[in-house]
Structures are given as structure tokens and as C-alpha cells.
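In: after the sequence you'll find the predicted model.
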Amino acid sequence: MSEPRTIADVGEFGLIARITAALRPVDSTVVGPGDDAAVIACPDGRVVASTDLLLENRHFRRDWSTANDVGHKAAARNFADIVAMGAQPTSLLVGLAAPGELELTWIDGLVAGFAEESAEVGAAVVGGDVSAADLIVLSVTALGDLQGREPVRLSGARPGDIVAVTGRLGWAAAGYAVLSRGFRSPVQVVNAHRRPEPPYAEGVRAAELGATAMTDVSDGLVADLGNIAAASGVRIDLRKDALAPSPKLRDVSSALNADPLAWVLGGGDDYALVATFPNAVRLPSAWQVIGMVNEGSGVRVDGLRWGEGGHEHFR
């Protein structure tokens, strides 16, 4: 008998067995894959939960990204939501729908990507589900533990707070622009789209420093800060000089005849963290002050509305 090559060759239960055999628990995993449900230790007594949906050809393309890239990105975008609340990620639940003719080696790469990204934050994939579909669909739920801290919400920004960011801005948008033009380099920006690198440790650090509001930059800096401004009933004023695009982004934008500042202000998928802090807080070097919280509403850049919004589904 020939070696099985596709999902159809092994069937649902063979696929589940293959996936779970590649996963390893962590200390917070009380009951992992294989039972009716997972059991996760949560010493804080409160669970932080976030869920996300990724569709093939909308959130990723197999001709642009490897299966390993997709696993990393799917995990990263969910863990970024957890750390943006000031929590420590503990686990992932993954729902997978895929065509029967999908090769098992692609599944192996996907699972490895999930496991590798989870290991970066000390979390584990603890369960999920599989189904057949015409295209690959991933439904990912991340769980986290506050470890005794209060959650950092969108609604806590106050006039007089400073606004600061940590992580890259605009790189994933530049990578998407490069790939959309049919190019595969420069590799730094292309890889930023394929496999984001959220500054995970800074979420907990920001909470410990007294961040009053925080979010991850998934839809664009201005759009995501707009959520903080609306929830907090304040205006956020950004300084353009503090958001100068990096030389690499300027080089790419020159080659593509694009505006690099549009990537910085409107590009998502980098999963940087942006937060507001009391003015007296001394921030570590990983954080860059980019503006202030004032009375009013909305977001301004050098006093003006930014004309280009971030990503929004259905528009």
C-alpha cells in the first residue's frame, strides 16, 4: 500500500491523530487534545479569551506563504490580542476546514507553525476540530491568564496621558504591496507580511507599568487608536515626526511609487502594541512616545485628520 499523501487518504480521525501527535502540553495544560474538551489551569481565576477567523485567499495565500508561515501568523494574531489585555497567553484552540486533496505535508507545516509560535509565549495548542471545505479555513481561539493584574481595556485613556508604541509599523503593509506587485523581495518586508513578530513581552510589561489603555495594531495605527479614543471619550494627537518611516520602508515605497507614511498609519498585520500611559511613567527603551491624549474625540496627526483608514471587513 502506498504512503498516504492527502487528508482524504487518512480521513478525519487519521488527520486528528496526526495533528495531536505533533503537539506538546505546557504547565497550564491539565487535559490536552484527545478528550471531549481541554482543561486549562488558570490561577488568576479569570480567563482572557479571543477568537479569530482566517480564510484562504483573504487572510493568506498558499503561493505567498508556506504552511509554517500560516501557522505562525494565525497564532500570532490571536496571542497579540491576549497580550494587548495585559495577559499571558496559555493556550490555543484551532478549528481547521480544508479540501480532502490537501497534502498532509502542508498540514504538518501548519501544525509546526502553531506549535513554534505557541512555544514563544509558553502556550500550547490544546484542542480543536476538523472539517471538509473547498478552501482552507482556520478558526483560532486564544486563552490567557491575567496573573492577578487588572485587564488593560480600550476605555481607560485619560487626557494628559502619553501615547506610545512598541513593535514594527507599516512593514506588513509594505510586504503585502510588494507581493501584490508580483515581487518576492526585499525579504524583510515580505516576511513581515508572512510571519508577524508581535512584541509579546511588552504587553505584560505595559500592564505592570500602569498602562491606562492598550490595543494591538491589527487594522492600522489610526484605526486602532480610534477604537481607544471612542471607548475612552478622548482625542488622540499623534506627531508625524515620531512616526517617520524607516529607511527600508522608504526604499520600498520609492520603488513602488507609494507613500510609506500611509503604511505606518494605515497598515495593519504587524501586531505592534500601542498604549496610553500616565505622563509620569518612565517607559523602557522598547516603547516610543508618539503622541498625547487630549480632550475631544477622534485621532489627529499633526492636528489634522488622517484621510486613509485602516482595514475594515465588508468595505
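Out: Nice, thanks for sending it over.
In: hey, let's count contacts and neighbours off CA atoms from now on
Out: OK.
In: check the offset of stretch 111-128 from the chain's centre.
Out: 14 Å (Cα atoms, centre = their mean, to the nearest Å).
In: what are the buried residues along it?
Out: When burial is assessed from 16 or more other Cα atoms under 10 Å, stretch 111-128 yields the following buried residues: 111-119, 121-128.
In: pull the number of nearby residues for the nearest residue in space to residue 126 that is not next to it in sequence.
Out: Nearest residue to residue 126, sequence neighbours excluded (Cα to Cα, 6 or more residues apart in numbering): residue 32, at 4.7 Å. As a burial measure, the neighbour count of residue 32 was computed by other Cα atoms under 10 Å and equals 22.
In: again with the one 5 residues further on
Out: Other residues within reach of residue 37, judged by other Cα under 10 Å, total 12.
In: quick check, it in contact with residue 93.
Out: No - with the criterion set as Cα atoms under 8 Å, residue 37 and residue 93 do not qualify as a contacting pair; they are 10.1 Å apart.
In: overlap in contacts, the two.
Out: With contacts taken as Cα atoms under 8 Å, 6 or more residues apart in numbering, residue 37 and residue 93 have residue 127 as neighbours in common.
In: one step back: give me the distance between the residue nearest to residue 126 and residue 140.
Out: When Cα to Cα, to the nearest Å is the yardstick, residue 32 and residue 140 sit 16 Å from each other.
In: okay, pairing it with this:
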Amino acid sequence: MGTIGELGEFGLIARLVRRLPPSARVPLGPGDDAALVAAPDGRVVATTDLLVEGRHFRLDWSGPYDIGRKAAAQNLADVVAMGARPTALLVGFAAPPGTEVGWAERVYDGLGDECAEAGAAVAGGDVVGAPQVTLAITALGDLAGAPPLTRSGARPGDLVAVRGRLGHSAAGLGLLLDGWQDTADPAAGEVAADPAGREGAAGPAGREGARELVAAHRRPRPPYAAGAEARALGATALLDVSDGLLQDLGHIAAASGVLIDVDSAAVPVPDVLGPAGLRYALTGGEDHAFAGTFPAATVLPPSWSVIGTVAEGIGVTVDGASHGAGGWDHFGE
């Protein structure tokens, strides 16, 4: 199959485009100077992210398919957090010329499959040679005539609730940093046991739990239905939990000028996270769950967990006491 350098820019583009499924939301996809994306609302929700090899993913930990799905998921989740329906992705893909063509194709398989899960499509983008793999993703969405759900609408008396997994990706990253390894082919998106059988590397989660957590780090599973659900339930604020629950709730608190108090006993902490589960759930990022605030009388379905309340003041507390936000800072260590 050869390398992307041997295939050349336009040969690579042709190979990648053939792998992308069409969508009615993208009437004109790759092939012209620009794509055409449907925007029935007349407004477009737009967001962008960069994923850089060694910073956001490691090639010895994640296969290309998972990298593609993760790149799409973290952007699609931002669109959903605005209460919008994802429509399209634009993808900038940079990689060394020696990268195998099949590896690049699997990245685009992952991008396309994740888009399909959210009801979107890859509309176009660019490819370029670079010293390391980098993905620059722009996601677009449509509000269908509704106002956006922002971070600034929380009011004293509101409930605080979450939808989706918390802490799994951070726990999986911890296992990988501790030496957990796979015997399966990462390109197949599989997770297998550590070949040396080191239970210490798996930690209290055990072997099956370790597989689950490492898989969560490689491929997040945003509950894409959360945006529409939150809107229907009358959410006053909503965001994607990408950098850690407390840190991201701090964004709502700052934008809304309120105090958010989290009840630690109400935070969903499954046994698989082990003794450090609460810490992972409060500060771990990249699961792309959703956190929102709702009027006090709202009856939330079981898919949402009420974890706190909104009060007068400013900031975030846990059980009434101040707590370090933790979480991820792209310019931190």
C-alpha cells in the first residue's frame, strides 16, 4: 500500500475521501475549493480543536481508528453542549511522509464513524506533511431555531446534573502511565491484558476493569442525546466536561456569577474506578460527559445524575468547602 509520501497529496486525498460516507447535511462535500453545509437555522454553531501527537495521544497507546474517533468526539461534544445538532466536520490532517497509507485511512474511518453516530459528516479539510501527526478539527452545528445553551444562564436555586461517564479516561491514562500494555493490535481498536500479567499495573480495577478504563481513554463515548434532552428539560446552562468536572463547573459559575456546590456523595463513581474514584470523577477530563443546570422543580430522567445545587456567590465548592479544581490545563505541566 505504501506511504502517504509515495502516494502524494492528491492521491492521498482521493483515497481518504472515498472512505467518507455522504450526508444530506453536506450537499456538496470534498472535491471543490470549499464544501457546502446545510444551515437551515440561518446560524452556524462552530468550534475547533487541535490534537497533537505526544500531547493528546500516543501512537504506542492508541491505534489510528481510535485517534480518529476521539478527534471527532471531542469536537462534536462541544456542538452538542450548545444545544445544537452536529452537521459537519472540517479536518486538517498533518503527518510525516513516511506514514503508511493504511494508517491514515483508519484515522478517517474513525472520523467518519464517529460523525455518523452523531448525525454529522466530514465535509472536507486539508492534508499536509509534518514532523508529527496533528489533527485540526472544526465542527459545525445547527440550532434548529432554538437559542443556544450557554454557560451563563445558571441561577441560584438551580439543580446541577451530569450525563455520561466521569473519570474513566483519566483512570485509563493512569494505567497506561503505570505501564499497562496491550497484546492486541492497536489499529483494530482492541484492548488486551498486560502480557506480563502485572496486577499492580491494572490497579484495583482488575484486568477487565483495566481494559474498560484504557478503552475509555482511547475512545470517549459522549452521550450525544444529552443536548436535546437538556434543552427539552429546560436547562439553564450546559457544557461538555472535557477538562475535569470541577474545573468545567467553574466555567459555568464564572460565566453565570453563581456558586456551585457539589455533593460528593451524589457524584456517580462506579467501582471500576477504584479507591481514587471520586478524585478521578471530580478532576479527570476527556470523557466528554455533559454537565448542566436546571430549574429546581425539574424532574430529571435516570440518565442524568443530580450532583449539586446553585447558590448565591461565586466559584465551586464540594460539600460546602473549597476544593482545588484540578483538571487539565493545556499550558500546564
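Out: Sure, I can see it. Owing to the predicted nature of the structure, the values given are computational and were not obtained by experimental measurement.
In: inside helices: which ones of the buried residues of stretch 111-128 of structure 1?
Out: By the criterion of DSSP state H, membership of the buried residues of stretch 111-128 of structure 1 in helices covers 111, 112, 113, 114, 115, 116, 117, 118, 119.
In: if we can go back for a sec, what do we get in structure 2 for the residue nearest to residue 126 of structure 1?
Out: Matched to structure 2 by TM-score structural alignment, residue 32 of structure 1 sits across from residue 29.
In: which residues does that match contact?
Out: 22, 35, 36, 37, 122, 123, 124.
In: now residue 36 of structure 2
Out: Residue 36 of structure 2 sits next to 26, 27, 28, 29, 123 when contact means Cα under 8 Å, 6+ apart.
In: which among these gets closest to residue 67 of structure 2?
Out: residue 123 (18.5 Å; Cα to Cα).
In: isn't the closest one up against residue 30?
Out: Yes - because the distance of 5.9 Å satisfies Cα under 8 Å, residue 123 of structure 2 is recorded as touching residue 30.
In: okay, and the residue nearest the centre of structure 1 sits in which element?
Out: When structure 1 is reduced to its mean C-alpha position, the closest residue under Cα atoms, centre = their mean turns out to be residue 77, at 2.2 Å. Applying DSSP states H and E as the criterion places residue 77 of structure 1 in helix 67-84.
In: how close does that helix sit to structure 2?
Out: Taken over the aligned residues, the distance from helix 67-84 of structure 1 to structure 2 averages 0.3 Å (mean Cα distance after the TM-score superposition for structure 1).
In: residue range in structure 2 corresponding to that helix, please.
Out: Helix 67-84 of structure 1 maps onto residues 64-81 of structure 2, going by TM-score structural alignment.
In: where do the strands sit along the stretch 201-315 of structure 1?
Out: 213-217, 235-238, 272-277, 288-294, 298-301 (DSSP state E, counting those that start in this stretch).
In: same check, this time on the stretch 51-200 of structure 2
Out: Counting by DSSP E, counting those that start in this stretch, the stretch 51-200 of structure 2 has these strands, from start to end: 85-95, 121-129, 134-142, 159-163.
In: for the longest one, enumerate the helices and strands it packs against.
Out: The one in question is strand 85-95 of structure 2. Using 3 or more Cα pairs under 8 Å, 6 or more residues apart in numbering; DSSP states H and E as the contact test, the elements touching strand 85-95 of structure 2 are helix 64-81, helix 101-118, strand 121-129, strand 134-142.
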